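In: my questions concern the predicted model and sequence given below.
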Amino acid sequence: MVPGAALKDRYKLGRFPLAHKGMGEVWPARDTLLDRPVIVKFVNAALLDADLVRRIRREALLTARLDHPGVPAIHDLGEHDGRPYVVLQKIDGIDLADLIAERSPLPIGWVAAIGAQICGVLLAAARIGLVHRDIKPSNVMLDRSGAVKVLDFGLAAIHDDDRYSRITQTGQSLGTLGYMAPEQVDGGHSDHRTDLYGLGATLFDLLTGQPPFDGATTTTMLRRQMQNPPPRPADLRPDTPTALDDLVHALLSIDPEDRPSSAADVYAVLAPLSQDLPVIPGLLAENVTAVQAYAAIVGRVSQQDRPETASTCGQTEPEVEPEPSVAHGERLYAAGEFRAAARHWRQLAARRARERGEDDPLVFDLRLRAARAHVALGEHDRAIRQFQSLLQDRVRTDGPDHAAVLELRQELAQLIGAPEPPRSSRLASGADR
């Protein structure tokens, strides 16, 4: 493009492009009609074809459809000298990748506030069946008021709508290695929990200054991501609160079923941690009180999206005796509904952990029940991962010689040594319920 070119006799390009990113060029521009700065995103001329033209149009339509203050506004669509472009809201801020490079480690309060605001966007997306599929630090910006903007819906999918469901892979893979969920790596089904994985990887990066997985080669990195237990940020940053460490660990679970059930559950953990927001000199507004207020507004979730057990800042929910819920899980298990029982016990364990802490004995018991339910389903690999995670936490809490630890080691050893049942047996046990 020619610097200073006028598009539609309205949008005047700046002197230099801001970036060249895969499928396009990004230019600063001036909307001369409304006298405001904007951003113009062009399709890269070297990659220009019919598929890519459809893709950039599709991204604009999806972004415009998602009406949320945490998503940049789409102002216009057009074509100049045969090159399609999109005109977007200009964000005065910094993307999280640059923020991490310049300011790592970030204060815990800011990590939580940024994550809480991303949750607000993901909840709005989930309400229309939209999955972003590329949540990562470089696709999130923090403006000078402390507000988060989620960018680049070029890889998004929306359920039950053929106009938006398929995308091409011209010049770009379906996600970003290190941040894309295991089901994306395997080419499997993506849903809202796919975005929660990307959020977990982003939070890990914000906390530690590095992505959750690394390796000398792509193969090494993928093997660690797909086979190793999810990492814990507290191993690299000991001042990470236990609730935040456990949340990131859960968000990075290999199996989507082991991640939090929705962005509302994630928000419920992050919001209470978003209280201490010190000024970040040179990047954010000086008025911390205003930053806190605006972050709370943009990051809010509607009451209908909040989980029944979620606590909000300054508020606590009345404690409910968990035993009836434990009994409900037992009834599901007795009826052969092993998957439903496992899911129920995991949710109850998460709730109990928020109320009493991760080291509460009932939390361990509920996690063990859930792991055993996957044994009943014949899902040995998944059960082994859950047993190993539980064993690691019990050793940390009770020491290696505690009776419960020794029993857990024995049960895990028996499970590892047991042959995986044939497919027919798994079906008979309710594996596909």
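Out: Nice, I can see it.
In: please make it C-alpha for all contacts and neighbour counts, starting now.
Out: Noted.
In: what about the closest residue to Gly209 other than its chain neighbours, distance to Ala334?
Out: Closest residue to Gly209 apart from its sequence neighbours, by C-alpha to C-alpha, 6 or more residues apart in numbering: Ser104 at 5.5 Å. With distances taken as C-alpha to C-alpha, to the nearest Å, Ser104 is found 50 Å from Ala334.
In: doesn't Arg54 lie inside a strand?
Out: No - applying DSSP: H, G, I helix; E, B strand; the rest coil, one finds Arg54 to be helix, outside a strand.
In: residues in contact with it?
Out: Under the criterion of C-alpha atoms under 8 Å, 6 or more residues apart in numbering, Arg54 has no contact partners.
In: please identify the helix or strand for Gly78.
Out: strand 74-80 (DSSP states H and E).
In: just checking, what packs against that strand?
Out: In terms of contacts (3 or more C-alpha pairs under 8 Å, 6 or more residues apart in numbering; DSSP states H and E), strand 74-80 is packed against helix 50-65, strand 83-89.
In: most tightly packed of the ones you listed?
Out: A comparison of those by mean neighbour count, using mean count of other C-alpha atoms under 10 Å, puts strand 83-89 on top with a mean of 20.
In: follow-up on the earlier one: in the strand holding Gly78, which residues are buried?
Out: Using 16 or more other C-alpha atoms under 10 Å as the test for burial, strand 74-80 gives 74, 77.
In: included below, for side-by-side comparison, is a second structure:
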Amino acid sequence: MDAGTVVGERYQLVSRLGEGGYGEVWKGFDQSLDRHVAVKFIRAEKFPLQEELDEAEQRFRREARVTAKLRHPGVPIVYDVGTHETSLFLVMELVDGYRIDHLIDEHDPLPVAWAAAIGAQVCAVLTVAHAQSVIHRDLKPVNLILCADGTVKVLDFGIAAVLDPGATVITRLGEGVGTFCYMAPEQAITGKADARSDLYALGCVLHELLAGRRVFESAVPQAELARHYSEAPPRLRSLRADVPTGLEDLVLSLLAKNPADRPASAAEVYERLLPYVTALPPLPGATTAAPAPDPGRMYAVVAERIAETALVGPPIPSQPTPPASRLSRNELIAAKKQAEGLAIDGRLSQAIEVLKDAVSACAALPAERQLLIALRMDLANARFGARDYAAALRDFEGVLPTLADMLGVRHHAVFDCRYNQALSMAALGRNEAALSRMTALLADARVTLGESDPFPLLLRREIAALLIKLGERRQAVTLLCALLPEMIAVLGVDDAETRQAQTLLENLERLDDPGHEITGC
């Protein structure tokens, strides 16, 4: 890209702010609204084939739409998304501040209170993101900005998923999803992340803020990655005596190998960090005095006082829920097709609204039981696609008994419903429950479809991934060693599902070979 280039017919590039593994960041000027913005580009060479670029653009728009729904002062606002020639670009709020990795270099180590303050603010952002099933996947100091008023901005939600949602850092030599120096063990192996994977990365960041170096910092990147999986992290007080014991224990819990041993939520971590956010010293060169009075703090102080005494009971609906519309069968079928088109275009929020209205209307028509079930399944799948996994799980569990009664317990649609039910559980961090459901589904699928049908093979690979997340590494290796030859025989060596199983097994093996060098820290 060159200065002066106009992308999206309105954003003029002013100056390059930086570049990284995924592409470039530019300061731009929005000619329509007369304001400066940040424009992020994804490198075109990451998508050598047109179909790869088309698929990446679909993911990019989906991720941008999801991120744009995050409403929090710690998340830069997303303004626009599009393509320029063969590059994808994202337009967002321009953030002025000090990158946290530079802050660590400048103030090595940071005061305890500042480390806690930065971590607590990140937790506040993760709390709202995880509530919407948005996982950062690549939390690290480079993606955190300390603004002059001491507030923290969390950058690049969704960027990792756009680059390659199925690959892991090992197979792409540091160019995959996430940065392995801060990556949870289960994410490094399976390529899949959930809320507790983000918490592991936060533990890595907190350790670095307090110790001035990464948890398992090593000159050999592959050895560093292997240590995340196999080695206990050093206690902070052995590196720095003034770290409070409670804070040390919190960081160690965040760095637990098994996701189930980490804190339950970002909100819990926030509450445990807050007591250490006291008497913060100045950070010369990074923070400056705010205007007096500071309008943002004025607003926050009043909102906090309101919350202390005046906000009681459940929220009051903004307006009464209107009665369900009366729609004919043809109108309901048209609504179903409309929702399908919206979902294909990635406009899942609109699809969900259309389906919710259609389900309410169809429920009033007892004769349309079959259509009602189809609409409820579409709604569950749309919520799953929009990553509202809690609502999707409720929908799948609600419709499953009726669906099984109508079609039979061994029908492919029932199997799909059970599969998405288990995937929703896994996305919510309920890995043991997901494994139980997936194992029961595998037993039924084997009886109905046979051992060599692609669906049981897929289930076995998903079970291996769940075993890895639960720390059952040896059992996962045994399963994959038996599974891979069968997948090659049935699906072929170049099939995407086969390659993913091969990746899982190779990643497990490479963790036992730290001498294999990779790059990307």
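Out: Perfect, I can see it now. Since this is a predicted model, take the numbers as computed values, not measurements.
In: structure 2: which residue goes with the residue nearest to Gly209 of structure 1?
Out: By TM-score structural alignment, Ser104 of structure 1 lines up with Asp108 in structure 2.
In: who's more crowded, Ser104 and Ala334 of structure 1?
Out: The neighbour comparison of Ser104 of structure 1 against Ala334 (other C-alpha atoms under 10 Å) goes to Ser104, with 15 against 11.
In: between the helices and strands packed on strand 74-80 of structure 1, which one is nearest to Lys41 of structure 1?
Out: Closest approach to Lys41 of structure 1 among those (C-alpha to C-alpha): strand 83-89, 5.2 Å.
In: tell me the secondary structure of the closest residue to Phe364 of structure 1 other than its chain neighbours, please.
Out: Closest residue in space to Phe364 of structure 1, ignoring its immediate chain neighbours: Leu390 at 7.2 Å, by C-alpha to C-alpha, 6+ apart. On the three-state scheme (three-state DSSP), Leu390 of structure 1 is labelled helix.
In: my guess is Leu390 of structure 1 contacts Arg367, does it?
Out: Yes - contact criterion C-alpha atoms under 8 Å: Leu390 of structure 1 and Arg367 qualify, at 7.3 Å.
In: more crowded one of the two?
Out: Between Leu390 of structure 1 and Arg367, Arg367 has the larger neighbour count (other C-alpha under 10 Å), namely 22 against 19.
In: map that one across to structure 2 for me.
Out: For Arg367 of structure 1, the aligned position in structure 2 is a gap, per TM-score structural alignment.
In: which residues sit in contact with Arg367 of structure 1?
Out: Arg367 of structure 1 sits next to 345-346, 349, 386, 390 when contact means C-alpha under 8 Å, 6+ apart.
In: what does Ile488 of structure 2 give?
Out: Thr498.
In: what range in structure 2 does the strand holding Gly78 of structure 1 sit on?
Out: Mapping strand 74-80 of structure 1 onto structure 2 (TM-score structural alignment) gives residues 78-84.
In: check the burial of Pro238 of structure 1 by counting its neighbours.
Out: Neighbour count for Pro238 of structure 1, taken as other C-alpha under 10 Å: 12.
In: okay, strands next: where are they in the stretch 151-300 of structure 2?
Out: With strands called from DSSP state E, counting those that start in this stretch, the stretch 151-300 of structure 2 shows them at 152-154.
In: in stretch 277-289 of structure 1, what's buried?
Out: Buried residues in stretch 277-289 of structure 1, counted by 16+ other C-alpha under 10 Å: 277-280, 283-285, 288.
In: let's have the residues you listed in TSV, adding distance to Val131 of structure 1.
Out: Shown next, in TSV, are those (distance: C-alpha to C-alpha, whole Å):
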residue	distance to Val131 of structure 1
Leu277	29
Pro278	32
Val279	33
Ile280	31
Leu283	30
Leu284	29
Ala285	32
Val288	32
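In: any idea which of those is closest to Val2 of structure 1?
Out: Leu283 (30.9 Å).
In: is it true that that closest one touches Leu96?
Out: No - Leu283 of structure 1 is beyond contact range of Leu96, at 11.8 Å (criterion: C-alpha under 8 Å).
In: helices of the stretch 101-250 of structure 1, residue ranges please.
Out: 108-127, 162-165, 182-185, 192-208, 218-227, 242-251 (DSSP state H, counting those that start in this stretch).
In: mean deviation of the third one from structure 2?
Out: Spelled out, that is helix 182-185 of structure 1. Mean deviation of helix 182-185 of structure 1 relative to structure 2 after superposition (mean C-alpha distance after the TM-score superposition for structure 1): 1.1 Å.
In: what residues does that helix touch?
Out: Contact with helix 182-185 of structure 1 is made by 174-175, 189-190, 194, 225-226, 254-255, as judged by C-alpha under 8 Å, 6+ apart.
In: matching residues in structure 2 for it?
Out: The aligned range for helix 182-185 of structure 1 in structure 2 is 185-188, by TM-score structural alignment.
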